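Structure for this input, please:
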Amino acid sequence: MGEIPEGWEVTPISDFGKVVCGKTPSKQKPELYGGYGPFIKIPDMHGNMLATKTSDHLSAVEPAFQSKKAIPNGSVW
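This next block holds a predicted model:
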């Protein structure tokens, strides 16, 4: 992990809020993909503390499909 700055501590991410996981929408359904918003996957986090990019973006159809898995607007800045 590397050096921890003075005054910081290592804590599980679950201490900061609810961790929401879901299922990746089927790539066999192209209508679920295409630009609505970023879809962050575990591989997007490999080697990173923050996900700053992803290769997949969902269409407007997909959020309704997984409405309970979406992060509310304003949750991440």
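
make it CA atoms for all contacts and neighbour counts henceforth
Fine.

mind listing what's buried in the longest strand along the chain?
Longest strand of the chain, by residue count under DSSP state E: strand 33-38. For strand 33-38, a neighbour-count test (16 or more other C-alpha atoms under 10 Å) marks 33, 38 as buried.

Tell me which residues of the very next helix or strand once past it come out buried.
Sequence-wise, the next helix or strand downstream of strand 33-38 (DSSP states H and E) is helix 42-45. Neighbour counts over helix 42-45 (16+ other C-alpha under 10 Å) mark residue 44 as buried.

Check which element follows helix 42-45 along the chain.
With DSSP H and E, the next secondary element past helix 42-45 is strand 57-58.

Before we compare anything, build this one as well:
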Amino acid sequence: MPVIQVRPSRNPRWQQKGGWEVFEAEGVCPVWCGENARQNALDYAQQRMGYGRCDIQVLDESWNVVEMITNEDLKPVV
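Next up, the predicted model:
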């Protein structure tokens, strides 16, 4: 099953801006910056999850998985 990762950016350019990235596949990794960056990245990943079966892994600063979100965890969009 495909996995989308929501994780703090390791790119120095985005780290200094508090960047969070959503890694879907090689070359597909949008970045959000600012005080709401983590939540914005998570919202985007959940929206992308709606297009097919996949899981979301939320990683911490050390890139350890701290949360798993599956399709079953999300409420249906009405």
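
What would you report as the TM-score here?
Once superposed, the chains reach a TM-score of 0.22 (TM-score structural alignment, normalised by the length of structure 1), with 35 aligned residues with a C-alpha RMSD of 4.2 Å.

related to what we said a few turns ago, counting by contacts, list what the longest strand of structure 1 packs against.
Strand 33-38 of structure 1 makes packing contacts with strand 57-58 when contacts are defined by 3 or more C-alpha pairs under 8 Å, 6 or more residues apart in numbering; DSSP states H and E.

Name the next helix or strand downstream of the strand it packs on, please.
Next element after strand 57-58 of structure 1 (DSSP H and E): helix 61-65.

how about that next one: buried residues?
residue 62.

what packs against that helix?
Going by 3+ C-alpha pairs under 8 Å, 6+ apart, helix 61-65 of structure 1 lies up against no helix or strand.

gap between the closest residue to residue 35 of structure 1 other than its chain neighbours and residue 43 of structure 1?
Distances taken as C-alpha to C-alpha, 6 or more residues apart in numbering put residue 57 closest to residue 35 of structure 1, at 4.9 Å, once the chain neighbours are dropped. Going from residue 57 of structure 1 to residue 43 of structure 1 by C-alpha to C-alpha, to the nearest Å gives 15 Å.

what's the answer for residue 35 of structure 1, then?
19 Å.

One more: residue 65 of structure 1?
22 Å.

Also residue 62 of structure 1?
Applying C-alpha to C-alpha to residue 62 of structure 1 and residue 43 of structure 1 gives a distance of 20 Å.
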